[in-house]
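A.B. asks: I'd like to go over a predicted model; first the sequence, then the structure.
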Amino acid sequence: MNLDENLLYEVLKHADAATLGRAACVSKQWHRTAQDERLWELICTKHWANIGCGNTQLRSVVLALGGFRRLHSQYLWPLSKPQSSSSASGSSSSAWAPFPPMIGAKPPARWGKDEVHLSLSLLSIRYYEKMNFGNRGR
């Protein structure tokens, strides 16, 4: 199936993160479209309550620190995962099970100011650590 990329974008902008991740596995075209930073921005901001700063300011900070896809995969998605009290199945530690189960899943709650600030802080700390200031000047 070869959909126009604009049509595919219009469909995928209504998907959640897990669906977007799965869609990226369909074909090269779908993968390329699913990597679109605008789609990940929609997913991230869908959960944000009013956090007291403008969208333009927030967007520029997130993009400077690696983008919305990175923010979601490394900092927002782990916060939204349900905590399991026991890991009865061995597949829970598998690298092939990165998405939470879809059956019976309730829609995620909107994140407040604290959750968004925490995720942005974690993202900025990781970015700062990667800058490796110790090796400059050598």
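C.D. replies: Nice, thanks for sending it over. Numbering: from 1, shown residues only.
A.B. asks: can we go C-alpha only for contacts and neighbour counts from here?
C.D. replies: Fine.
A.B. asks: For residue 68, see how far away residue 34 is.
C.D. replies: 12 Å (C-alpha to C-alpha, to the nearest Å).
A.B. asks: ok, second structure coming up, stack it against the first:
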Amino acid sequence: MSVAGGTVSLSAVSTTRTAASFAERIGLPGTTFAEIGDLRGNGRSGFRHQTALWALDLDCPDGAVEPLNEALRQLLAQFDGREDILHELRPHWDLRVQCWGSSNSVQGGFWLDRPVLQGLARLGVDFICTVYLDDPDDD
């Protein structure tokens, strides 16, 4: 196993719509939520969000043989039957599935099975994945 853990996320970003409207339309509570004009981070910088953001994040399950594949499978299950809604929202939302993983090997690749690839294709969203090397000497 190369990928030892990580996170997967479906995110929706818009400059014209609200995150609340996305959540209502998709029928799922997000784990990350920001509206245009909301203060960023802890607010001390005074910077404000220029876009609305809704995201659903899932951690890779511990002990899975292929953690990214399993986390993507779980994420896709949340959107099963909601593909048409995502398609309707697409003109006003930048939709993507993002994932990152940590690898315990310099061969830090990952493997996705056919059902996961087919599920990503049904969603019709961009897919971005990054794998980082965990350096055992950093302990």
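C.D. replies: Everything's here; your move. Keep in mind it's a predicted model, so treat the numbers as computed, not measured.
A.B. asks: Tell me how the two chains score on TM-score.
C.D. replies: After superposition, the two chains reach a TM-score (TM-score structural alignment, normalised by the length of the first structure) of 0.24; 57 aligned residues with a C-alpha RMSD of 4.9 Å.
A.B. asks: picking up where we left off before, which residues do residue 34 and residue 68 of the first structure both contact?
C.D. replies: Common contacts of residue 34 of the first structure and residue 68 (C-alpha atoms under 8 Å, 6 or more residues apart in numbering): none found.
A.B. asks: Give me the buried positions along the longest helix seen in the second structure.
C.D. replies: The helix that spans the most residues within the second structure, counting by DSSP state H, is helix 67-79. Residues of helix 67-79 of the second structure classed as buried: 67-76, 79 (neighbour count, 16 or more other C-alpha atoms under 10 Å).
A.B. asks: Burial check on residue 70 of the first structure, number of neighbours?
C.D. replies: Counted by other C-alpha atoms under 10 Å, the residues lying close to residue 70 of the first structure total 16.
A.B. asks: mind checking how far it is from residue 79 of the first structure?
C.D. replies: Using C-alpha to C-alpha, we find residue 70 of the first structure at a distance of 14 Å from residue 79 of the first structure.
A.B. asks: Show me what whichever strand or helix holds residue 116 of the first structure is packed up against.
C.D. replies: According to DSSP states H and E, residue 116 of the first structure maps onto helix 113-130. When contacts are defined as 3 or more C-alpha pairs under 8 Å, 6 or more residues apart in numbering; DSSP states H and E, helix 113-130 of the first structure sits against helix 68-71.
A.B. asks: what does the helix it packs on contact?
C.D. replies: 35, 37, 40-41, 44, 62, 119-120, 123.
A.B. asks: For the following helix or strand past that helix, list every residue counted as buried.
C.D. replies: Next along the chain after helix 68-71 of the first structure, taking DSSP H and E as the criterion, comes helix 77-80. By 16+ other C-alpha under 10 Å, the buried positions in helix 77-80 of the first structure come out as residue 77.
A.B. asks: Which of the helices or strands spans residue 10 of the first structure?
C.D. replies: helix 5-12.
A.B. asks: list the buried ones in the following helix or strand past that helix?
C.D. replies: Next along the chain after helix 5-12 of the first structure, taking DSSP H and E as the criterion, comes helix 17-23. By 16+ other C-alpha under 10 Å, the buried positions in helix 17-23 of the first structure come out as 17, 20-21, 23.
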